[in-house]
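# Test case, fold it:
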Amino acid sequence: MRKTYKYRLAPNKTVENKLHWVLARCRELYNAGLSERKDAYRMVGKSITYYDQQNVLPEIKAKIREEYQDIAAHVLQDVLKRLDKAFQRFFDRCAKGQKPGYPRFQGRNRYNSFTYPDGAGWKLDQQTRPPDKKGMVRVNLKLTKIGTVKLHLHRDMIGKVKTLTIKREGEHWYACFSCEVDKPEALPSSYEDVGIDLGVTHFAALSNGEFLENPRHYRRAENKLKKLQESLSRKKRGSHRRAKAVKRVAKAHRKVRNQRADFAHKASRKLVNRYQVIVLEDLTMANLVKQPKPKQDEETGQYLPNGAAAKAGLNKSIADAGWSQFVGMCTYKAAWAGRTLVQVDPKYTSQICPNCGNVRKKTLEERWHSCTCGCELDRDTASAKVILGIGRKQLSVGTRPTRATA
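Have a look, this model is predicted:
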């Protein structure tokens, strides 16, 4: 099994400039390899493979791009391997009849990492040091032909390191160690199961009547983001002030993203620690945030109101909740803890009575479930109970559920 440990780097100015330089050269090689593949197929109908490009890399370093000699060889090879993986995924999508998505050229704001694919080219100083005032332990990470950089070792790594990825996020740099680890021991068995209905009013309603409140991180930061974006729009393109304004906007968005991830981590951890079986809806986010189709009057040809403004606000709230991220974290945490995670069809789950099974259509404004059988409870709680019942039925009759996998 693989587990990735991510640590913040604290490079000095010299090393940081070198990291930017290496990243720029890797991006250039990626775009050059992509251009070569496109031109070869367009002009002579030939498909160039990873090995074709790798074999000529030493000649390129010796005669054409001598600056590549200042970059570790395995890093450059991994760049070509990354390009090859992009083409393999493109061919797989074509074979499956999906939208192909041909590999695209990478701009400087899109290509943000390079990888050491094995243990060569880097070394982590294992010398133990006392933690600082914030509880951080700093060790040295030595990168061949780049330099030595301080690393915030906020937790110990477990397992054997297989790859090291140096990643840029805004103005910060991180080291991501992918480790091969043994499967951990499962948590003690729990005798509680839960169904979860994800929503906007509450982030999640549990089948036992509890709620996870929606933090609405983006909504809370929206006014600040608006002012920063307005300030950015007033800056002259290409100016030094505009570059600073771009960094301020990126920093504000990064804070919202980190807050959302922090909430998802903590909420998923609490659920996995408490419940043995977790049942969620199998939601397709792309369908939930689709814009409504335009309505046109057949006689006059004029466009009629279609609720696009209201749907845009709902789409923003759905995206702010980060349901996909939360479900993904629940999935892998459940796999590591020995729990069972089931995803069920969400069809009619909000319309079915959890007590008698009667189906009654409700509008979105109707937030209270009331049935002729006497069942009275919150609409989202009722939906969570229905989801739990469907999940238990799948497990009992042997229908293969969507279980958590590592």
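# all contacts plus neighbour counts: C-alpha atoms, from now on.
Noted.
# Which helix in this structure has the most residues?
Looking across the chain with DSSP state H, the single longest helix is helix 240-274.
# So for it, what gets flagged as buried?
242, 245-246, 248-253, 256, 259-261, 263-265, 267-269, 271-274 (16 or more other Cα atoms under 10 Å).
# now do stretch 282-290
Neighbour-count burial for stretch 282-290, counted by 16+ other Cα under 10 Å, picks out 283, 289.
# Just the endpoints, please. Distance across it?
In terms of Cα to Cα, to the nearest Å, the two terminal residues of stretch 282-290 are separated by 17 Å.
# Can you pull out the residues in contact with the helix or strand following the longest helix of the chain?
Beyond helix 240-274 on the C-terminal side, the first helix or strand identified by DSSP states H and E is strand 277-281. Identification of contacts with strand 277-281 by Cα atoms under 8 Å, 6 or more residues apart in numbering yields 192-198, 272, 327, 339-346, 387-388, 391.
# host element of the residue nearest the centre of the chain?
With distances taken as Cα atoms, centre = their mean, the chain has residue 325 as the residue nearest its mean C-alpha position (6.3 Å). For residue 325, the host element (DSSP H and E) is helix 323-337.
# cool, and residue 25?
Using DSSP H and E, residue 25 falls within helix 13-44.
# before we move on, the earlier item: could you list every helix and strand that the longest helix of the chain packs against?
Helix 240-274 is packed against helix 217-233, helix 323-337, with contacts defined by 3 or more Cα pairs under 8 Å, 6 or more residues apart in numbering; DSSP states H and E.
# Would you mind finding the most buried of those?
With neighbours taken as mean count of other Cα atoms under 10 Å, these reach their highest mean count in helix 323-337, at a mean of 20.
# just the strands in the stretch 301-406 of the chain please.
With strands called from DSSP state E, counting those that start in this stretch, the stretch 301-406 of the chain shows them at 303-304, 340-344, 368-370, 376-378.
# Let's have those strands in TSV, adding mean neighbour count and distance to residue 225.
Formatted as TSV, the strands of the stretch 301-406 of the chain follow (neighbours: other Cα atoms under 10 Å; distance: least, Cα to Cα, whole Å):
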stretch	mean neighbour count	distance to residue 225
strand 303-304	10	32
strand 340-344	22	35
strand 368-370	17	35
strand 376-378	15	34
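# One more, please, to line up against the first structure:
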Amino acid sequence: MISSTIRAPRYGQGRAGGKLIVDGRDEVVFRKAEIAFKPLTRAQKRSLLKLLDATRETFNAALQERRDAYQHPSRTKIDMFQQFGHITGLRGVRDDVLVWGIQPLRWSMRRVDEAFSAFFRRVSTGETPGYPRFKGKGRWRTIGYDETTGWKLNLGGTKKHPRPHLYVQGVGVIPLSNPAVRQLRQYAERGGVPTTLTLTRANKEGSAWRASIGFGDLAVEQLPVAQPGSTAGIDRGVAVLVALASGATAAEAMRAPETSGIMHHADDLVSRLSSIRAAIIALQQDRSGKKKYGRRWRQLSRRIARLHRRASNIEENWARHTAKHLVTEHEVIVLEDLNLQAMMRSAKGTIEEPGKNVAAKSGLNRALAQAAPARVARWVAVKAESAGLGRRIWLVNPANTSQQCSACGVIDATNRITRETFYCGSCGHYEHADINAARNIRARGLAAERAWNEAGRPGLVRPKPRLRRRKRPPPETAS
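Take a look at the predicted model:
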């Protein structure tokens, strides 16, 4: 399992303390397969859009009920299970929303419950609360099923529909493409069992959709380690996306996608990203002279969005390959526990206290968004969890990793001569700045490993399965 940073156990003292988020003890994992599809007929398209509206209406109604109940002088609190019970009252009154079954409606109510839980959590921690909002058509694109009721995945087909397909109650049979069937069969062959389904509208018209099917009990790959016992420290940045220090002396810097050779066909990758970003800039300049929301403006916006998606897919592919390479080579991987939300906070300030260097901070925020440090960390954790065989992921305190000398341990801001150069004035250690930071991260991860070993190598606490609350039987009356 991948533990959250909030629930991850701490090991070690002081700045060297680390959080264990992957312990490599899982035999099965949960994964989602994402596939694209188009409605088979116009009637099927209308059914999907009506189902989407029904779930949105349910969300808004559940939110309104909670607000009205709490604003009442009695301060009544309504929980999710009470709202589940209201669905039975729709029979004979709103049969139009029961055509698709009760699971999509329950999923919408569960989203309301999760929104309020997150709201109260942010209130308790002093963050910006963000009270749950009603959803308009433009802000509601997903239909969900938390259980296997109301839909079915048939990879072998049926007598009436021999091709592999996805059946959704009230919508009908959705044929699956050959690439989708291959991906789904790979999960099924590893013992995966379909458990959840989400349908997402991919465009405004509803002519393109995406389905995400969750598979439980998926066997881990048990990927062997190329260097048993090795620990990798990873420093994530903007110019150098990943700087790696592995082993006692070996070190390697892996550049961002524009300058990296880690992926196959690296030259082609560099040229593709450069041409895509140049095309985006040209289209944005062309769009700036068009009437906003006009026909030509919308056409250019769609082209810009497609190019952004293409560039994002290329970078995502690079992150997956990088993560697989790191997990294949190393048994333990150490990352910084970065507070990316605070790092990308705006510098505009307020009218009373305006910010400083706003333009520079905006440029840094854009660079961080393009580098996406969380993307690499997420894929490393996913690949490590799937690999099994004792893989571990540690998150350590990032304070002063770029200013501390990895040779003597002295912390001095003047050691960072330039962005790429680190020179320790105390011991004379000279090295690439990002690799020096990666070595410090690795050292803190090793300290956390030692503390974890001294504690008896405890595993992560596995979450208990979510149980449905059943109605209690009436008490027996004495005769």
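# tm score of chain vs chain?
With the length set by TM-score structural alignment, normalised by the length of structure 1, the two chains reach a TM-score of 0.84; 392 aligned residues with a Cα RMSD of 3.4 Å.
# ok, back up a step: what do we get in structure 2 for the residue nearest to the centre of structure 1?
Under the alignment (TM-score structural alignment), residue 325 of structure 1 maps onto residue 375 of structure 2.
# Wait, its match touches residue 318, no?
No: between residue 375 of structure 2 and residue 318 there is no contact under Cα atoms under 8 Å: 10.2 Å.
# before we move on, the earlier item: look up the closest residue to the match of residue 325 of structure 1, ignoring the ones flanking it.
The spatially closest residue to residue 375 of structure 2, leaving aside those adjacent along the chain, is residue 319, at 6.9 Å (Cα to Cα, 6 or more residues apart in numbering).
# Isn't that neighbour up against residue 379?
Yes: using Cα under 8 Å, residue 319 of structure 2 is in contact with residue 379, at 6.8 Å.
# Please look at the residue nearest to the centre of structure 1 and residue 263 and confirm they touch.
No: Residue 325 of structure 1 lies out of contact with residue 263 (Cα under 8 Å); the separation is 10.2 Å.
# any common contacting residues for those two?
Common neighbours of residue 325 of structure 1 and residue 263 are not found (criterion: Cα under 8 Å, 6+ apart).
# before we move on, the earlier item: what's the distance between the residue nearest to residue 375 of structure 2 and residue 142 of structure 2?
26 Å.
# same thing with residue 45 of structure 2?
14 Å.
# And for residue 256 of structure 2?
Here the distance between residue 256 of structure 2 and residue 142 of structure 2 works out to 33 Å (Cα to Cα).
# quick one, which of those two is more surrounded?
Using other Cα atoms under 10 Å, the more surrounded residue of residue 256 of structure 2 and residue 142 is residue 256, with 23 against 20.
# which residues touch that one?
Neighbours of residue 256 of structure 2 in contact, by Cα under 8 Å, 6+ apart: 238, 239, 240, 241, 242, 371.
# thought residue 69 of structure 1 was touching residue 63?
No: Residue 69 of structure 1 lies out of contact with residue 63 (Cα under 8 Å); the separation is 10.7 Å.
# neighbour count winner among these two?
More neighbours surround residue 69 than the other of residue 69 of structure 1 and residue 63, with 14 against 8 (other Cα under 10 Å).
# That one matches what in structure 2?
Match for residue 69 of structure 1 (TM-score structural alignment): residue 98.
# Contact partners for the equivalent of residue 327 of structure 2 over in structure 1?
In structure 1, the residue matched to residue 327 of structure 2 (TM-score structural alignment) is residue 272. Contacts for residue 272 of structure 1 (Cα under 8 Å, 6+ apart) come out as 278, 330, 333, 334, 337, 339.
# Quickly note the distance from residue 272 of structure 1 to residue 188 of structure 1.
11 Å.
# Without its sequence neighbours, what residue ends up closest to residue 112 of structure 1?
Using Cα to Cα, 6+ apart, the closest residue to residue 112 of structure 1 is residue 168 (5.3 Å).
# Next one: the aligned residue in structure 2 for the one you found from residue 460 of structure 2, what distance?
Alignment note: residue 168 of structure 1 maps to residue 201 in structure 2; criterion TM-score structural alignment. Going from residue 201 of structure 2 to residue 460 of structure 2 by Cα to Cα gives 37 Å.
# ok, now residue 151 of structure 2?
Distance, residue 151 of structure 2 to residue 460 of structure 2, using Cα to Cα: 34 Å.
# who's more crowded, these two?
Per other Cα under 10 Å, whichever of residue 151 of structure 2 and residue 460 has more neighbours is residue 151, with 21 against 18.
# Check which helix or strand residue 216 of structure 2 maps to.
Short version, using DSSP H and E: residue 216 of structure 2 is in strand 209-219.
# How far off centre is that strand?
Distance of strand 209-219 of structure 2 from its chain centroid, counting by Cα atoms, centre = their mean, to the nearest Å, is 15 Å.
# next one: stretch 296-316 of structure 2
21 Å.
# And for stretch 44-57 of structure 2?
Relative to its parent chain, stretch 44-57 of structure 2 has a centroid offset of 26 Å by Cα atoms, centre = their mean.
# buried set for that stretch?
By neighbour count with 16+ other Cα under 10 Å, stretch 44-57 of structure 2 contains the buried residues 44-45, 47-57.
# who's in contact with it?
Identification of contacts with stretch 44-57 of structure 2 by Cα under 8 Å, 6+ apart yields 39, 97, 100, 104-105, 108, 135-137, 140-143, 170-172, 206-207.
# Give me the subset of the residues you listed lying in strands.
142, 143, 172 (DSSP state E).
# Now check residue 132 of structure 2 against structure 1: what is it aligned to?
Counting by TM-score structural alignment, residue 132 of structure 2 corresponds to residue 103 in structure 1.
# quick one: residue 56 of structure 2 from residue 155 of structure 2, how far?
In terms of Cα to Cα, residue 56 of structure 2 sits 30 Å off from residue 155 of structure 2.
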